[in-house]
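J.: 3D model of this:
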Amino acid sequence: MTDLRLRPAAGRSDDPALVAIWRSAVDATHDFLSDIDRDEIEKHLAADYFPAVRLTVAEIDGRPVGFSGVVDGDLAMLFIDAHERGRGIGTALLDRAIEHDDVATVDVNEQNTSAVGFYLHRGFEVIGRSETDEAGRPYPLLHMRLADGG
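T.: Below you'll find the predicted structure:
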């Protein structure tokens, strides 16, 4: 892989690229989301969700290709541009979040089976389940925790 660089988000100037990455990733992996719910979430990314987390941006050749967001030891978001999936970017972002931000938990849409498999493969275990997402939408969440020694 060309040089992958992880860096803190550069404030609002990164927002358009991160929203585009989110949309690419969600279109590729969240086919269970209704168009209305997807568009509603997207409207709130830059204004509400990004400012609530510590964002790390993954770049290849100076171009953002993924990002993660962490708050209080919880991985609140991790999205990779659909054209860059499978290149180790998600693993690099997750490893950094675990090592530098003490991430130990993540909530994952149960219907996003590739993400569930990603976290299971990297040492997380399911510790609970909710019938709805954090906004009360009908998308079950799996609550996962990094297993001891994970």
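
J.: drop to CA atoms for contacts and neighbour counts, all remaining ones
T.: Fine.

J.: ok, longest strand in this protein?
T.: In the chain, taking DSSP state E as the definition, the longest strand is strand 63-71.

J.: contacting residues for the residue lying closest to Leu142 once chain neighbours are set aside?
T.: Excluding the flanking residues, the one nearest Leu142 by Cα to Cα, 6 or more residues apart in numbering is Arg129, at 4.6 Å. Neighbouring residues of Arg129 by Cα atoms under 8 Å, 6 or more residues apart in numbering: 140-143.

J.: one more to put side by side:
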Amino acid sequence: MIREYKTADLDKVMAIWLEGNEQAHRFIDPQFFKQNYELVKMLIPMSTLYVQDLEGVKGFIGITENYISGLFVDEAFRRQGTGKALVEKAKQRHNELLAHVYKKNTVAIDFFLSQDFNIVSESINEETGEPELLMRCNVEHKVKIGKCAL
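T.: All right, here's what the predicted structure looks like:
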């Protein structure tokens, strides 16, 4: 079940965030994420967060306006539709979604491409010095009238 974030979810969300960053970004010194842990912990509640709760938090998506500030799934629940379901939840709320993805994180790039995102531009992340891609998805919202979708 996808639901809104609760304050009680913070420790699990942060554990998934740290583990996910260390696994997906092996090209970045793990100390970078550990050094930013407390800052992210403070900023998390400022975003709109949705969590996948399957007898505990298994993944989350953080959204600031229409920007996906984080999408992380517990390793044991990856490739089971959790990430897709979280992105779908975000698509229900926004006409456009943006996300930055490190160029070396080909798994994430392929995932976002599979969710109808396109690569818009490339830049260098100022904090890590790593190339990253800006990806965008324009969401079509269909109005349902009876059995028809407009």
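
J.: returning to that earlier point: and the contacts of Arg129 of the first structure, which is closest to Val103 of the first structure?
T.: His143 (13.3 Å; Cα to Cα).

J.: on the three-state scheme, the residue mapped onto Arg3 of the second structure from the first structure is what?
T.: Residue pairing (TM-score structural alignment): Arg3 of the second structure is matched to Arg7 of the first structure. Under DSSP: H, G, I helix; E, B strand; the rest coil, Arg7 of the first structure falls in the strand class.

J.: just give me the neighbour total for Arg7 of the first structure.
T.: Residues contacting Arg7 of the first structure under the criterion other Cα atoms under 10 Å number 13.

J.: Asp95 of the first structure -> the second structure?
T.: By TM-score structural alignment, Asp95 of the first structure lines up with Glu88.

J.: next one: Glu84 of the first structure
T.: In the second structure, the residue equivalent to Glu84 of the first structure is Phe77, according to TM-score structural alignment.

J.: for Glu125 of the first structure, same thing?
T.: Under TM-score structural alignment, Glu125 of the first structure pairs with Asn118 in the second structure.

J.: wait, what's in contact with its match?
T.: By Cα under 8 Å, 6+ apart, the neighbours of Asn118 of the second structure are 112, 135-137.

J.: and the strands in the second structure?
T.: Taking DSSP E as the criterion, the second structure carries its strands at 2-4, 48-53, 57-64, 67-73, 96-102, 118-124, 131-138, 144-145, 148-149.

J.: tabulate those (JSON lines), appending distance to Lys12 of the second structure.
T.: As requested, the strands of the second structure are exported to JSON lines (distance: least, Cα to Cα, whole Å):
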{"stretch": "strand 2-4", "distance to Lys12 of the second structure": "14"}
{"stretch": "strand 48-53", "distance to Lys12 of the second structure": "10"}
{"stretch": "strand 57-64", "distance to Lys12 of the second structure": "7"}
{"stretch": "strand 67-73", "distance to Lys12 of the second structure": "11"}
{"stretch": "strand 96-102", "distance to Lys12 of the second structure": "23"}
{"stretch": "strand 118-124", "distance to Lys12 of the second structure": "30"}
{"stretch": "strand 131-138", "distance to Lys12 of the second structure": "27"}
{"stretch": "strand 144-145", "distance to Lys12 of the second structure": "37"}
{"stretch": "strand 148-149", "distance to Lys12 of the second structure": "38"}
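
J.: and those strands, which is most packed in?
T.: strand 57-64 (a mean of 23; mean count of other Cα atoms under 10 Å).

J.: distance of the residue nearest to Leu142 of the first structure from Met144 of the first structure?
T.: The gap separating Arg129 of the first structure from Met144 of the first structure is 9 Å, by Cα to Cα, to the nearest Å.

J.: equivalent analysis for Gly136 of the first structure, please.
T.: For Gly136 of the first structure, the distance to Met144 of the first structure - Cα to Cα - is 19 Å.
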